[in-house]
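Peer 1: Sharing a model that was predicted from the sequence below.
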Amino acid sequence: MKKWLRIILVLVLVSIIGISIYKVIGINEEQTKEQFKEQQGKRTFQNSHPATGMSVNDEKVKVFQDLKETDLKSITSKNDITVINLFASWCDPCKREMPELVKFSKKKENGVELIGLNVKDKRKPAEQLLKDVNVNYNVYVSEDDFLKKFKTYNIPTTLFVDKEGKVQKVYLGELTEKTLHNLVSQVKEEH
């Protein structure tokens, strides 16, 4: 009888320890997710990008819907800050950040405009992505040499451009809505 009692006590003790470890891991995992979201909101620009200081005003782009040609100057001159997000439908981080950009666009400040710039992509998959995400900001298609000219080799990349068309800052990588609001504030404070 004593042997069975010991076995039962050991099983109960092991169960209690197992449940405790499981709960602690769950709590830590949730804290880690919250800490990541908080850190994302505080992220800043990396070191200077070669495109910083360049002008986008003479660049020709096409309106995504009808492929009418326009230049970026007609867009940037209307805004204090134009946020140009370079993306492609084959880019997984681009796909992940797009719903965050939609949220940002709903709450953007006056004088700030977000536009998408589709690069090195095929029309049908890009069209499907925009439809799936229900994009609520203007999207354009870049000329093939845009990435090369602005020394941008990774996407997503986001350019922060002033009213004169000058690239003030460049952000490499995936954005969250919170990070994007933070970065726009930084650009406003600095310029």
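Peer 2: All right, it came through fine. Residues are numbered from 1 along each chain as shown.
Peer 1: okay, CA-based contacts and neighbour counts for the rest of this
Peer 2: Noted.
Peer 1: and the nearest residue to Arg43 once chain neighbours are set aside, which of the three is it?
Peer 2: On the basis of CA to CA, 6 or more residues apart in numbering, the spatially nearest residue to Arg43 that is not a chain neighbour turns out to be Thr179, at 6.3 Å. Put simply, Thr179 is helix when judged by DSSP: H, G, I helix; E, B strand; the rest coil.
Peer 1: What is the strand or helix carrying Val61 packed up against?
Peer 2: Val61 belongs to strand 60-63 when assigned by DSSP states H and E. In this structure, strand 60-63 makes packing contacts with strand 69-71, strand 138-142, judged by 3 or more CA pairs under 8 Å, 6 or more residues apart in numbering; DSSP states H and E.
Peer 1: Check it against this one:
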Amino acid sequence: MLRTSRVALVPLLACLLLLAGCSSLSGTGDKGYITADGQVTTIPPEERGEPVELTGEDLDGRPLDLADFRGRVTVLNVWGSWCNQCRTEMPDLVTAAAETEETAHFVGINIRDSSTAQAKGFVRAWGITYPSFYSPDGRALLPFSKTIPPRATPSTVVLDAEGRVAASIIGVLPSKLTLTDVVEDVAAEGGGSNG
């Protein structure tokens, strides 16, 4: 009887292991962060939560407050100089920021860089013109805990004019056009402008 039970458990355990491996998120590999497929998730206006509150300092130690960006769409990108996928998507982000400068603000959250020197070098190398929160411990991600999985870098969140999460892209941007289309769609909603 015991032998039969063990034989029956082997296929069951194999199925459980297979199911455990299925996820839309890739593993952390040896880097300690999650990568994903760049899928866009949108939230209808009537289902959006409260405006996101985030204050901190930029890479130069100056105060930075997400509330200052309200009144227009805001694109927030989580990045680190250590992140290979951040390098992959940065040309698209920089181009999208330039193409939508009349419609949207861009701001970054730099995480897990041990010094601002690393982050500033990355900014110079890619010609990034928008500010970034400096958050080496990743605490700046706490207001986005329901949107961005832990250690999911890169990630991009689009906030509406009221500062509410309207869309997210977890993982590398599929393309510059994907992001600019999302920005234009959120901007076209109108209303909610605080100036």
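Peer 2: Yep, it's here. All values derive from a computational prediction rather than experimental measurement.
Peer 1: thinking again about what came up before, other residues contacting the strand holding Val61 of the first structure?
Peer 2: Strand 60-63 of the first structure has contacts (CA atoms under 8 Å, 6 or more residues apart in numbering) with 68-72, 139-143.
Peer 1: so which of the residues you listed comes closest to Glu127 of the first structure?
Peer 2: If you rank the contacts of strand 60-63 of the first structure by distance to Glu127 of the first structure using CA to CA, Val139 comes first, at 10.3 Å.
Peer 1: Matching the closest one against the second structure, which residue comes up?
Peer 2: Superposed on the second structure with TM-score structural alignment, Val139 of the first structure falls opposite Ser132.
Peer 1: List the contacts of that match.
Peer 2: By CA under 8 Å, 6+ apart, the residues touching Ser132 of the second structure are 58-59, 107-110.
Peer 1: Just give me which of those residues are shared by the first structure.
Peer 2: Shared contacts between this structure and the first structure among the contacts of Ser132 of the second structure (both residues aligned by TM-score structural alignment, their matches' CA atoms under 8 Å) comprise 58-59, 107-110.
Peer 1: can you put the residues you listed in JSON lines and add neighbour count and distance to Thr42 of the second structure?
Peer 2: Putting those into JSON lines (neighbours: other CA atoms under 10 Å; distance: CA to CA, whole Å) gives the following:
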{"residue": "Asp58", "neighbour count": "20", "distance to Thr42 of the second structure": "28"}
{"residue": "Leu59", "neighbour count": "20", "distance to Thr42 of the second structure": "30"}
{"residue": "Val107", "neighbour count": "22", "distance to Thr42 of the second structure": "19"}
{"residue": "Gly108", "neighbour count": "20", "distance to Thr42 of the second structure": "20"}
{"residue": "Ile109", "neighbour count": "25", "distance to Thr42 of the second structure": "21"}
{"residue": "Asn110", "neighbour count": "28", "distance to Thr42 of the second structure": "24"}
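Peer 1: Can you lay out the residues you listed as CSV showing distance to Ile43 of the second structure?
Peer 2: Rendered in CSV, the data for those read as follows (distance: CA to CA, whole Å):
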residue, distance to Ile43 of the second structure
Asp58, 28
Leu59, 31
Val107, 20
Gly108, 21
Ile109, 22
Asn110, 25
